[in-house]
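**Student:** have a look at this prediction, sequence included:
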Amino acid sequence: MNNPDSISVLIIEDNRDLAANIADYLDERAYLTEVALDGVTGLHLAVTNRYDAIVLDIMLPGIDGLTLCRRLRQDAQSNVPVLMLTARATLNDKAAGFAEGADDYLIKPFELRELDIRLQALIRRSRMGERSQQLKVGDLELDLGTLALRRSGRAVELPAMPLKILKLLMKRSPNVVSRREIEQTLWGDSPPDSDALRVHMHILRTAIDPPELPPLLRTVRGIGYQLQEPDASTA
């Protein structure tokens, strides 16, 4: 990497000796490392801080690595690269890790140099992808890499669920997205009561459509919702 001093890595590994070895090796190469020895602490750090990559063991106390990765992707909507560590070497084990959102897989025991090489590759691909992953509808812009949202040049903050809805609407704009599709995106085949989606849509509308700006979010009665530029509206 060209700027290793700017790389931050979270190591979530309950084996203290292995976690220390990884941290020491990466620290010597000018990475900035942080260590969590259980899944609960690891998930908290992962969603409250920004890291360039996460090294994640599967067998963890508190929350296992597979569950942690799934919650990171689905609940926190995080795109941080995840390198999973495990002693499980079967194809099914690897498939389970990738299915939950892991980006790469390293079988124990492993060489620390290989860990470094894989981290560099993951971070390089992530940074390249972040530069190109931009969604834009009118003056509303969303960076899929950093999840930074701006309307008319001003930063907008959104909770995870409304942000997930917004990403879907922006990707499908100017098409109408049905309530059913939004509910499936959020909750799969087990949506809560109908008021839940209404609450999330209210939060989204309030955040992205302030009174002083023309509205982008449109309710299509009996069908769903639509995100489009104001001058494209036919309502």
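**Tutor:** Yes, it's here.
**Student:** all contacts plus neighbour counts: C-alpha atoms, from now on.
**Tutor:** Fine.
**Student:** now do the buried residues in the longest helix seen in the chain.
**Tutor:** Longest helix in the chain, counting residues (DSSP state H): helix 112-132. Using 16 or more other CA atoms under 10 Å as the test for burial, helix 112-132 gives Leu115, Asp116, Arg118, Leu119, Gln120, Leu122, Ile123, Ser126.
**Student:** in CSV: those, plus distance to Arg218.
**Tutor:** CSV is the format used below for the buried residues of helix 112-132 (distance: CA to CA, whole Å):
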residue, distance to Arg218
Leu115, 48
Asp116, 47
Arg118, 44
Leu119, 42
Gln120, 43
Leu122, 38
Ile123, 38
Ser126, 33
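**Student:** checking the residue most central in space within the chain next. Helix, strand or coil?
**Tutor:** Centroid-nearest residue in the chain, with CA atoms, centre = their mean: Ser78, separated by 1.5 Å. Assigned with DSSP: H, G, I helix; E, B strand; the rest coil, Ser78 falls in the coil class.
**Student:** next, the one to line up against it:
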Amino acid sequence: MSERKHILVTDDEPLNLELMSEILEDDYHVSCVSSGAECLTFLKENTPDVLLLDVAMPNMDGYQICRAIKSDPSLALPILFVSARGSLEERLSGYEAGGDDYLVKPFDNQELLLKVKSMLKFVRKQHELNIQLNEIAMMAMTNSGEIGHLLNFLRHSFECNDLDALTKAVFSTLKQFSLNGTLQYAHSGNVLATFDTSGIYKPVESELLQMTKQQGRIFNHNNRSIFNFENCSLLIKNMPSKHDEKYGRLLDHLCMLMEGVNSRVTSILRQQIVQKNSDNNKALMINTKKGITKIQSDLQKQKKTAIRISQALLNQLETDLLGLGLDDDQEIHITTLVDDNVTKLMNVYDDHHAIEDFCKEVVSALDKNNEP
């Protein structure tokens, strides 16, 4: 059986106190005081559920008492004015003082009971509403803190230039939610890497992530949830029960987290491709420069070798002509013939200057492209 509600009646007329006490005592625990001072003293040591308050009393009227009570946060109780003064002005004065309802004397017994019952119902509803508001406030604070974790991750993720750094940021965020999981990266259907919050992942977990890739954005099984995105998947191993109020929030938060992870993975992979192409181009330019420099060197060596051979040929020819018994005209003819062809050969090598100049231009252009 529930405890009876406590009603405090304040009135300077003993007859009124006796009347209201008789009406209420069958249903409620009733206390009576005859002045404002007694009322305030009583409230310091007791906490009634409803106060019935007369207006016209000596020394301190009902409005003054009401204002004194409402000014003290520890005395939060509903006040029902019970007065012979029922004009609009009096009622407005009562409401301005902080009263919750107004009953005019003389009154019907049932009317008093209904008023008190209504006041208690109001108190109960207000209490329930306060509980709900507190729960909503706590939930809002919790949700705000959780969203703060996500925002911190998103800010930090822009500083992550590789998958290892990104993984640390993800696992740090999961720790804020008291969650354990396995994170897998993939590209074009190929698994790039798999990481676990414990440091070691089980092969079966990696396989599960691959097998559930086509099972939709979220795949749930008991206390495990898998979140699938294009370039990454996350297995959470300790999700709360579906009946837990945190469950729905965590699903939303983890989807937001993985959407950010997927976006950053895509960016990192693109950066790696660009860097790889850049490295390949640099290597190609270096090898091309080496090749052209070698061509220049070989051309110079060939020209010097040709000059040396031609000079040796002319010297040998002059020596050999002396022993052939040729007349002067014949010697001059042969010597001139050889000289002319040697000159033509040198002219051919002189034409290589254009090739050398072109090679120098190419090397110079490659040097500029390699500058930081």
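**Tutor:** That came through fine. These numbers come from a predicted model, not from an experiment.
**Student:** hang on, the earlier thing: Provide the aligned range in the second structure for the longest helix of the first structure.
**Tutor:** Mapped onto the second structure using TM-score structural alignment, helix 112-132 of the first structure covers residues 109-129.
**Student:** mean shift of the matching stretch relative to the first structure?
**Tutor:** Stretch 109-129 of the second structure, aligned to the first structure and superposed, deviates on average by 1.0 Å (mean CA distance after the TM-score superposition for the first structure).
**Student:** can you pull out the helices in the stretch 251-372 of the second structure?
**Tutor:** 328-350, 352-370 (DSSP state H, counting those that start in this stretch).
**Student:** Ser35 of the second structure is nearest to which of those helices?
**Tutor:** helix 352-370 (97.3 Å; CA to CA).
**Student:** just to revisit the earlier point, to which residue of the second structure is the residue nearest to the centre of the first structure aligned?
**Tutor:** Per TM-score structural alignment, Ser78 of the first structure is aligned with Leu75.
**Student:** burial of the closest residue to that match other than its chain neighbours, as a residue count?
**Tutor:** Of all residues not flanking Leu75 of the second structure in the chain, Ile69 sits nearest, at 5.9 Å (CA to CA, 6 or more residues apart in numbering). By other CA atoms under 10 Å, the residues close to Ile69 of the second structure number 21.
**Student:** on that earlier part again, using CSV, lay out the helices of the stretch 251-372 of the second structure together with distance to Met57 of the second structure and mean neighbour count.
**Tutor:** Below are the helices of the stretch 251-372 of the second structure laid out as CSV (distance: least, CA to CA, whole Å; neighbours: other CA atoms under 10 Å):
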stretch, distance to Met57 of the second structure, mean neighbour count
helix 328-350, 129, 13
helix 352-370, 99, 14
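**Student:** map Ile286 of the second structure across to the first structure for me.
**Tutor:** Matched across to the first structure, Ile286 of the second structure finds no residue, judged by TM-score structural alignment.
**Student:** so Ile286 of the second structure versus Asp357 of the second structure, what's the distance?
**Tutor:** Going from Ile286 of the second structure to Asp357 of the second structure by CA to CA, to the nearest Å gives 19 Å.
**Student:** go on, Lys294 of the second structure?
**Tutor:** Lys294 of the second structure is 14 Å from Asp357 of the second structure, where distance means CA to CA.
**Student:** also Asn281 of the second structure?
**Tutor:** Asn281 of the second structure sits 24 Å away from Asp357 of the second structure, going by CA to CA.
**Student:** again, but for Glu18 of the second structure
**Tutor:** Per CA to CA, Glu18 of the second structure is found 124 Å from Asp357 of the second structure.
**Student:** do Thr41 of the second structure as well
**Tutor:** From Thr41 of the second structure across to Asp357 of the second structure, the span is 110 Å (CA to CA).
**Student:** kindly report the same for Gly291 of the second structure.
**Tutor:** Here the criterion is CA to CA. By it, Gly291 of the second structure lies 15 Å from Asp357 of the second structure.
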